[in-house]
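A.B. asks: pasting a predicted model and its sequence here:
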Amino acid sequence: MKPIVQALVDALGTGSVKTGDAIEARYLGDWSGKATSNPLAVALPRSTAEVATVLRLCNEARQGVVPQGGLTGLAGGAIPSSGDICLSLERMVGIEEIDPASATMTVLAGTTLQTVQEAALAAGFEFALDLGARGSCQIGGNLATNAGGVRVVQSGTARDQVLGLEVVTADGSVLSSMSKMVKNNTGYDLRHLFIGSEGTLGIITRAVLRLKPCRAARSTALCAVKDYDSAVGLLRALQAHFGDEVGAFEIMWPDFFDFGVSFSRTKQSPFGAAYPLYALIEQAGFSDDGGERFAAALNTQLEAGVLLDAVVAQSQAETQALWAIREATAELPVKLDPINFDVSLPIGEIGRFVDACREVFARRWPGHYAVYFGHIGDSNLHVTVDGRSIPGVSAEEVDHVLYSLVRNYRGSISAEHGIGVLKRPFLGYSRSPSELAVMRAIKDALDPRHILNPGKVLPPV
């Protein structure tokens, strides 16, 4: 046993450090599907103090540490190499406090998003962040990657749901800024250094989350439009009518819509015809009018010719059936050999980008299969190419083609999945040399020995 592993066993106990055959396969990778290696060990701390101990010992030994949450990431940010020690937050679970006066919840980083959502509802509040992996992903990981999800158009990203953080830095120091205050203008806001840093600057151990008032009712509709510009017009018309009651605005091109329908319970489209583009829309209000205002607004858009057709859910079961089409993303890695992209572009350019992407892909790889969908209300487009449809073509070659297009459109190579290891070579497509230099300076200051999540986010100099 290597000295650093023995030191961790001595500090945490044998039951909190896994080695060799005791390391289960789940610690080897995430949903990105990237090839994995067995780490040197997996540390399972139960408290912030134990996280601090792990990092202090590893920093002294110049030992690389890979933080792990729910392992639902798609950018390879939690994948270890054979020489790394994984630090899993899975035992740091629990809701410490719900403060109704401050409308906050204090949680440990290993708590799942779904647990937070359910506790907020039980206390008469809502936690605004929501994504398909809610039952597995952990709050610490959500914050470390600045997760987005389906309600960013209404409530913002994970960054916008946090008032306070507790973080352990590379040398084992504990930074505790567990503020419950919305206004706290006292110098540098350190929490934003760590939110979105993917565990390369420190490990989030606790958080003070912002809660929102419960919305009395959510109405859901699946709408058909003639083209992308009509979809944007529909979004802006509904926002002008409902303001921030527009809770979700998801766009599905026919390729993805048909894929989603094929995995639905009925395997039949809610429509009697095929359409050029589909929008799944949620209106969440503070007064329950039975969806009358929402239906009336959609009817106005139908009469104006903006909508071609619409299906409004009349029950919770129908709502779940409509969302099941959009959340068929869980089937992508099961049914395809997916090469996934999560990009962000100016909202007005997304339709043209999709057309350009189709054209370039078809010219280079005739017969390829790809699906397009996204949260266009917050400028996020997802593209998945089936690697089986382009035999002999590497994922890296597809990456170069698509990310070059993103660069030409002045977009972002990552909207919500983070950079991890998979997008690391392309970070310069969306960030300037001066920005990268500042990022490296911050990394050097907070983690001078570069032990935290080595090989992630920042490309080599």
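C.D. replies: Everything's here; your move. Keep in mind the model is a prediction, meaning the values are calculated, not measured.
A.B. asks: only C-alpha atoms for contact and neighbour calcs from this point on.
C.D. replies: Fine.
A.B. asks: R363 is in what secondary structure piece?
C.D. replies: Assessed by DSSP states H and E, R363 sits inside helix 350-364.
A.B. asks: and for F256?
C.D. replies: Under the criterion of DSSP H and E, F256 resides in helix 254-262.
A.B. asks: same for that helix, what does it pack against?
C.D. replies: When contacts are defined as 3 or more CA pairs under 8 Å, 6 or more residues apart in numbering; DSSP states H and E, helix 254-262 packs onto strand 277-285, helix 316-326, strand 370-375.
A.B. asks: got the buried residues for the helix holding R363?
C.D. replies: 350-351, 353-354, 357-358, 361 (16 or more other CA atoms under 10 Å).
A.B. asks: just give me the closest of these to M105.
C.D. replies: Proximity to M105 was ranked across the buried residues of helix 350-364 by CA to CA; first place goes to I350, at 36.4 Å.
A.B. asks: run through the residues that contact that closest one.
C.D. replies: By CA atoms under 8 Å, 6 or more residues apart in numbering, I350 lies in contact with 376, 379, 381.
A.B. asks: filter the residues you listed down to the buried ones, PyMOL style.
C.D. replies: Entered in PyMOL, the line below selects the buried ones among the contacts of I350, by 16+ other CA under 10 Å:
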select buried, resi 376+379+381
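A.B. asks: okay if I get the contacts of I350 as TSV plus distance to T19?
C.D. replies: What follows is the contacts of I350, written out as TSV (distance: CA to CA, whole Å):
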residue	distance to T19
I376	44
S379	43
L381	40
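A.B. asks: tell me which stretches of the stretch 301-450 of the chain form helices.
C.D. replies: With DSSP state H, counting those that start in this stretch as the criterion, the stretch 301-450 of the chain has helices at 316-326, 332-335, 350-364, 395-408, 433-446.
A.B. asks: in addition, the following structure is provided for comparison:
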Amino acid sequence: MNEEFALALKAELAGAVVFGADIPERFHADWSGLAPVRPLALIRPNRTEEVAAALQLCNRFGVPVIPQGGLTGLAGGAQPRADGVVLSLDRMTGIEEIDTVMATMTVMAGTPLGTIQAAAEEAGLFFGLDLGARDSCTIGGNLATNAGGNRVIRFGMAREHVLGLEVVLADGTIVRSLNKMLKNNAGYDLKQFFIGSEGTLGIVTRAVLRLQGKPGAMTSAFCGCPDFDAVLALMRSARRRMGPSLTSFEVMWPSFYDFMTKGLAELRRPFSEAHGAYVLIESSGLNAEQNTELLQSVLADALEEGFISDAVLAASERDARDLWAVRESVSEYSRLMGPLTAFDVGLSSHVTGEFVREIEATFKARWPDAIVLSYGHIGDSNLHLVSNIPSAGDHQPHDEIADLVYGAVGRAGGTISAEHGIGLLKKPYLALTRTPEELAVMERIKRALDPNNILNTGKVLSV
């Protein structure tokens, strides 16, 4: 490490920086499965001005900066570099204000998503973004990756929940654009440059979040469908009949449902009979009785029309948690499967059923012992695939698997990333779902905002 740079860091950020072997191992990797890397230094600022000071120095000395939030990303977006410093926002936590009139919340970027959800509920409001990693992921990371989650069909992606941002640019400039107004068309909407940019254009330090009215009740039902065509018919009916009360529409193929419910004895298996596909529907509304009656009516008609073969309606919050536990059992993958190759892709709902059938068959033809699990937020065109080749042990053929899956996604006109970002792992495949003209514009923006290429260097784009 440049001695002058190290001395300058110590002088500017005393108490907020550590070097080399003193860096805790948890900051050496994210959840992507990439091999741990020890960075040159770890900076853990307490306030925005310290972030600005860190970036000024790194920009001056040309040192890469890798921002980290809750480290729950799966694309390698928070993976360190041996020649760079890690900038963790884990100390920049806290809810600064909840405005119940404007229905906004101002938070620091390191605040966990679950903390934000709880604070909104305590204030009689509701924050619509929800992920399985809610207690670990941070809002800064959610915004940097434009996270999706379980309720996108109703409330949209992360960017739909943001009114304003405070961002630090590569040269240390602090841009405070903490707008609280729902309508504000005064020039460019600058926050959109940074939401979904994975820390390559600037570091989000604070955010003004948009809250919603708190639903009076939420009701969940688990459905068994004959096949994927029936799933699509059920989704059309639910959208038409339930309107904005349709909060989640999660689909699980037998590959996922059978593997997880057989492997985890603690999971409640809703049905004794097998079905062609499984759907978890969540409905929200102001009136609990009316909400339940509407969902019951939709399910009854779907049974009569053959869209579903069986259904279980949650009668209590505990029932709902049990039903959702099947879908959220993904946190147990490592215990059941070992090393994984995971995919988060987007496809038109019309082609998803055939895509899953073909990709699972292709895996089995190439690797007869392959475990391939398919599930996703099909109401918003998001499909997840997880694979493991038992015979390969710890040496999974990740690259060959990625070539197979992303090639098929490109041919189907889909996107290689629906909600987890590009990071390092998906960067080689970005051109499959972005045109040369789109990539050229991205590179222009990157060069304009980060001319020395210090922000999350090597992620998303090769510039």
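C.D. replies: Everything's here; your move. Everything numeric in this text was worked out from a predicted model, so none of it was measured.
A.B. asks: thinking again about what came up before, mean per-residue distance, the helix holding F256 of structure 1 versus structure 2.
C.D. replies: By mean CA distance after the TM-score superposition for structure 1, the fitted helix 254-262 of structure 1 averages 1.7 Å away from its aligned residues in structure 2.
A.B. asks: pull the distance from that helix to the chain's centre.
C.D. replies: The chain centre lies 22 Å from the centre of helix 254-262 of structure 1; the measure is CA atoms, centre = their mean, to the nearest Å.
A.B. asks: most packed of the helices and strands packed on helix 254-262 of structure 1?
C.D. replies: Of those, the one with the most neighbours on average (mean count of other CA atoms under 10 Å) is strand 277-285, at a mean of 23.
A.B. asks: M242 is in contact with L294 of structure 2, correct?
C.D. replies: Yes. Contact criterion CA atoms under 8 Å: L294 of structure 2 and M242 qualify, at 7.2 Å.
A.B. asks: the residue nearest in space to the middle of structure 2 and T72 of structure 2, how far apart?
C.D. replies: The centre of structure 2 sits closest to A147, judged by CA atoms, centre = their mean, with a distance of 3.8 Å. A147 of structure 2 sits 11 Å away from T72 of structure 2, going by CA to CA, to the nearest Å.
A.B. asks: which residues do these two both contact?
C.D. replies: Residues touching both A147 of structure 2 and T72 (CA under 8 Å, 6+ apart): there are none.
A.B. asks: now the helices: where do they sit in the stretch 51-200 of structure 2?
C.D. replies: So, for the stretch 51-200 of structure 2 - with DSSP H, counting those that start in this stretch - the helices run 113-122, 139-144, 152-155, 191-194.
A.B. asks: closest to S348 of structure 2 out of those?
C.D. replies: That would be helix 152-155 among the helices of the stretch 51-200 of structure 2, by CA to CA, at 14.0 Å.
A.B. asks: how much does that closest one stray from structure 1?
C.D. replies: Following superposition, helix 152-155 of structure 2 is found to deviate from structure 1 by 0.4 Å on average (mean CA distance after the TM-score superposition for structure 1).
A.B. asks: now for that helix, which elements pack on it?
C.D. replies: strand 246-252.
A.B. asks: still on that earlier bit, and which of the contacts of I350 of structure 1 is nearest to A310 of structure 1?
C.D. replies: The nearest member of the contacts of I350 of structure 1 to A310 of structure 1, counting by CA to CA, is I376 at 18.5 Å.
A.B. asks: quick one: G141 of structure 2 and M105 of structure 2, what's the gap?
C.D. replies: Applying CA to CA to G141 of structure 2 and M105 of structure 2 gives a distance of 17 Å.
A.B. asks: show me which of those two is the more surrounded one.
C.D. replies: Ranked by neighbour count (other CA atoms under 10 Å), G141 of structure 2 and M105 place G141 first, with 31 against 23.
A.B. asks: and the more buried one, what's its match in structure 1?
C.D. replies: Matched to structure 1 by TM-score structural alignment, G141 of structure 2 sits across from G141.
A.B. asks: did I read that right, V42 of structure 1 in a strand?
C.D. replies: Yes. V42 of structure 1: assigned to a strand according to DSSP: H, G, I helix; E, B strand; the rest coil.
A.B. asks: okay, now it: neighbour count?
C.D. replies: V42 of structure 1 has 27 neighbours, counted by other CA under 10 Å.
A.B. asks: mind listing what it touches?
C.D. replies: 17-19, 23, 27, 85-88 are the contacts of V42 of structure 1 under CA under 8 Å, 6+ apart.
A.B. asks: now do 7 Å
C.D. replies: Applying CA atoms under 7 Å, 6 or more residues apart in numbering, we find V42 of structure 1 in contact with 17-19, 23, 85-88.
A.B. asks: same question for T341 of structure 2.
C.D. replies: 386-388, 398.
A.B. asks: most surrounded residue in the residues you listed?
C.D. replies: N388 (24 neighbours).
A.B. asks: any idea what that residue aligns with in structure 1?
C.D. replies: In structure 1, N388 of structure 2 lands on D386 (TM-score structural alignment).
A.B. asks: identify the residue of structure 1 aligned to P226 of structure 2.
C.D. replies: Checking TM-score structural alignment: P226 of structure 2 goes with K226.
A.B. asks: do the same with T72 of structure 2
C.D. replies: So, by TM-score structural alignment, T72 of structure 2 is matched to T72.
A.B. asks: hmm, its match is touching S32, no?
C.D. replies: No. Checked against CA atoms under 7 Å, the pair T72 of structure 1 and S32 is beyond contact range at 8.2 Å.
A.B. asks: of the contacts of V42 of structure 1, which stay in contact in structure 2?
C.D. replies: Compared against structure 2 with both residues aligned by TM-score structural alignment, their matches' CA atoms under 7 Å, those retain 17-19, 23, 85-87.
A.B. asks: closest one to L427 of structure 1 out of the residues you listed, please.
C.D. replies: The closest of these, once distances to L427 of structure 1 are taken by CA to CA, is C86, at 24.6 Å.
A.B. asks: show me what contacts that closest one?
C.D. replies: So, once contact is read as CA under 7 Å, 6+ apart, C86 of structure 1 ends up touching 39, 41-43, 65-68, 80.
A.B. asks: same list (these) but as TSV, adding distance to D288 of structure 1.
C.D. replies: Output for the contacts of C86 of structure 1, formatted as TSV (distance: CA to CA, whole Å):
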residue	distance to D288 of structure 1
P39	52
A41	53
V42	49
A43	48
V65	49
V66	46
P67	43
Q68	41
P80	49
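A.B. asks: out of these, which one sits closest to T329 of structure 1?
C.D. replies: Nearest to T329 of structure 1, judged by CA to CA, of the contacts of C86 of structure 1 is Q68 at 22.4 Å.
A.B. asks: now the closest one: closest residue in space, sequence neighbours ignored.
C.D. replies: For Q68 of structure 1, ignoring the flanking residues on the chain, the nearest one in space by CA to CA, 6 or more residues apart in numbering is S88 at 4.7 Å.
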